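[1] Turn this into a model:
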Amino acid sequence: MIKTPTPSYSLRVRLEIPNRPGMLGKVTSAIGKAGGDIGAIDIMGFGKGTVLRDIVVSVGDLEGGEKVIEGLKKVRGIRILSVADRTFALHHGGKIEIRNKIPLTTRDDLSMAYTPGVARVCMAIHEDPQRVYDLTIKRNTVAVVTDGSAVLGLGDIGPKAAMPVMEGKAMLFKEFGGVDAFPICLDTKDPEAIVSAVKWLSPGFGGINLEDISSPRCFEIERRLREELDIPVFHDDQHGTAVVILAGLMNALKIVGKGIEEVRIVVSGLGAAGVASIRLLLSAGAKEVIGCDRAGILYEGRKENMNPVKEELAKITNPARLQGSVSEALNGADVFIGLSQPGAIRLKDVKKMAKDPILFAMANPVPEIMPEEVGRHARIIATGR
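    The predicted structure follows:
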């Protein structure tokens, strides 16, 4: 698989370089020869006959970073002072925080924001519970809830390891929607316990965003919470993914001049995202959708790796009742939607697809097939990176 340099694997290397012509060129050549992509070069100071420089280098993976450092060590006359992983540095100490909206600069401020003045506000909400939306953060605050059982393409890594993703989602809410969000990482996989915990927490939030909860439990958890809470409940892995895929596919089909009702769509991955995407595609007019998972093509009557959700889905997909692998499903297909794992398909599979194939390789952080590998063999390709 081709490893293209990306900012997600980027280093900040501090070097002490002899201050004479040609030395910086030797450094950049060594980086390029090792497969690194230089993003920025900054002068950080001077020594006796030397220059201190910070160089930002993007690589394709951890091994690529090690190759860059080994290459630099071979450049005579320079010293490597430090190497920092920029992604880890960004996450150091967490990515979000709580800040006060109003200053507490006087005793009057304190008396109104907290006791005794706050008691009057509490009683106003007690007398009219709807005022909680006007007098607290509830109106603009979302809980991002996970159990860490289906994080990105990493799988069941637990609630603690899921925290960086949940912090990132909270950042997106704030940056792009102006909505305050906070990670709630629950140390249980019991659907009943998750439902109870969210219900207990719900008075402080205006909405619930379920995130990275494995299938099929996620369907029941969402259904229960929607029925039992009086605030919106949204499972991002299902509905967020499905909406974006449908929007992207509608535009892609316009470019290739095909209608959604005439194309064959292969969906790899039948977890929360795959199931919800298939349902939305069918509701949008798709006639031939074929779902695949690690047991191969989903068809009515299949016994391996099934659950009630897949059994229901099998009845409304794959009208030709095809059987076999995802590779076989792609023979003559117009669209591939990957919601599974890295390397799920190969270039030879893409070459078997219909004219002007559309590939949405959405596995994250590494897609089912790298765009650089597909190249000219697909008319349109998108990833979830």
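[2] Could you use CA atoms for every contact and neighbour count after this?
    Will do.
[3] which stretches of this protein form strands?
    6-18, 37-47, 50-59, 79-85, 141-146, 180-185, 207-210, 233-235, 264-268, 288-293, 296-297, 335-338, 358-361, 380-383 (DSSP state E).
[4] what comes into contact with the third one?
    If I follow you right, that is strand 50-59. Strand 50-59 is contacted from outside by 4-19, 31, 35-46, 65, using CA atoms under 8 Å, 6 or more residues apart in numbering.
[5] ok, residue 127 - how many residues close by?
    Close neighbours of residue 127, defined as other CA atoms under 10 Å, add up to 10.
[6] same thing with residue 261?
    Neighbour tally, residue 261, other CA under 10 Å: 13.
[7] Equivalent analysis for residue 308, please.
    The burial count for residue 308: 9, using other CA under 10 Å.
[8] and what of the one 3 residues further on?
    When neighbours are counted by other CA under 10 Å, residue 311 registers 16.
[9] I have a second one here; can you model it like the first so I can compare?
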Amino acid sequence: MDEDTVKKLLDKAKKPVEDSMRLHPYYKGKIEIVPKVPIKSSKDFSVWYTPGVAEPCRAINKEKELVYEYTNKWNNIAVVSDGTRVLGLGDIGPEAGLPVMEGKAMLFKYLGGVDAVPICLDTKDPDEIIKVCKWLQPSFGGINLEDIANPKCFYILDKMRDTFEIPVWHDDQQGTATVVLAGLINALELVGKRINDVKVVMVGAGAANIATERLITFAGINPENIIVLDSKGTLHPNREDLYIEKDKNPYKWNLCVTTNKEGIIGGISDALNGADVLISLSKPGPGVIKRKEIKCMNNDPIVFAMANPIPEIWPWEAKDAGARIVATGRSDFPNQINNSLGFPGIFRGVLDVRAKSITDEMCVAAAEGLAEVAREKGLTEDYIIPDMDEWDVYPKEAVAVGMTAMKQGVAKIKLTRDELYERAKEMIKRSRDTISLLMKSGIIKNIPEE
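    Okay, here's the model as predicted:
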């Protein structure tokens, strides 16, 4: 690729950052609360507030489940973070993490019709985070954990899933894993390789890749054919540093003893020799993954370089090095592997059947539903997964999740496939139409010219 083309691509990659710094202070936040009931005058308050509101309160007091019928709890999600692992920025604190949580809430609403409230906590103590979320349960139908550092994020999720009355999800774990699996299913189909035969190298041993390893092995990849690397090299049973810390981070130590059957010791180039798939969720690039390392891979290699805001290797560099299929986490390149393709539709399905939890089976069902949408439209090397503009993805995902929840017996509401689809479709359309109407009326101001 010539220098002029590379320069244009780099300039294009910088544009979203420049626009973001211009527009965030202009709008002063991305979400607000708007009433959903008609208000013609203050007389209506006697119904929606006092004295009329006392009757729903009494009814809920007698039968707690009626809170889902008389309030918005059925569609409310808490987006909870302590700001210790925000994007690729690290521990930047709860205030600095708030723009991300607001963005998450915006995506929940626009893509899934879900009402989400950003909650950034001024504590790093995992037990305190669990305690706060436990206290929040009466107000929400589910909790989305976000940008919480590894390894405490695993402890927090596991503890909450075991003890909470509402579904809990950690998007950096389950969301990333679900969308990676969807893209991988279709990428393998394109190159004609079977999921149980491929050798997979995973660069990065944080929350996202640990959860991804769990889900892709649950879906059929042999863990012995997986090699995981952290900043010090490959994971294997002779890593004394990880053995010493195994009680503090048992999840990472588990990878040492269940993956890398050949016992490969070394760095990225050693691991990638003969590999079919690279799944990288490590530090922002470029240059983390080098062209010469891609050249060591097997025929028709699949490269998922998903660090944000800059992938570990630029897509054009990976292609020049021989990668058949390349995916990143960015929307301005083909094949965006982004959690936003997963959590809105998944939570739509979870909320619509009032599921008590979000299981691995539900995640696999969501991944297969997501992959199927792309297959129906025609797979290419630059289209292995739908993009966020294909809004039909989300109701189909919701159906897959809802049906699986009912099959597993974790759903409190029983709906047919058609009922699930129409319900999800209606909620998502309502959200999009509302935003469109606010924009047309000028209540949401147009983006100012530069």
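[10] re earlier: mind giving me CSV with the strands of structure 1 and columns for distance to residue 101 of structure 1 and mean neighbour count?
    Shown next, in CSV, are the strands of structure 1 (distance: least, CA to CA, whole Å; neighbours: other CA atoms under 10 Å):
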stretch, distance to residue 101 of structure 1, mean neighbour count
strand 6-18, 33, 20
strand 37-47, 36, 13
strand 50-59, 36, 22
strand 79-85, 33, 14
strand 141-146, 14, 24
strand 180-185, 12, 22
strand 207-210, 21, 23
strand 233-235, 26, 21
strand 264-268, 45, 26
strand 288-293, 48, 24
strand 296-297, 53, 22
strand 335-338, 42, 26
strand 358-361, 41, 26
strand 380-383, 38, 19
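[11] possible to save those strands as a markdown table with distance to residue 316 of structure 1?
    Compiled in a markdown table, the strands of structure 1 are given as follows (distance: least, CA to CA, whole Å):
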| stretch | distance to residue 316 of structure 1 |
| --- | --- |
| strand 6-18 | 39 |
| strand 37-47 | 47 |
| strand 50-59 | 44 |
| strand 79-85 | 47 |
| strand 141-146 | 30 |
| strand 180-185 | 35 |
| strand 207-210 | 26 |
| strand 233-235 | 22 |
| strand 264-268 | 13 |
| strand 288-293 | 9 |
| strand 296-297 | 13 |
| strand 335-338 | 18 |
| strand 358-361 | 22 |
| strand 380-383 | 26 |
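[12] For residue 304 of structure 1, find the nearest of these.
    strand 296-297 (9.3 Å; CA to CA).
[13] Not counting that closest one itself, show me its contacts.
    Under CA under 8 Å, 6+ apart, the answer for strand 296-297 of structure 1 is 290, 291, 322, 323, 324, 325, 326, 329.
[14] Pipe these into TSV and attach distance to residue 272 of structure 1 per row.
    Below are the contacts of strand 296-297 of structure 1 laid out as TSV (distance: CA to CA, whole Å):
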residue	distance to residue 272 of structure 1
290	16
291	13
322	23
323	22
324	22
325	20
326	18
329	21
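[15] Narrow those to those in helices?
    Among the contacts of strand 296-297 of structure 1, DSSP state H puts 326, 329 in helices.
[16] can you pick the most crowded of the contacts of strand 296-297 of structure 1?
    Most surrounded of those: other CA under 10 Å gives residue 290, at 29 neighbours.
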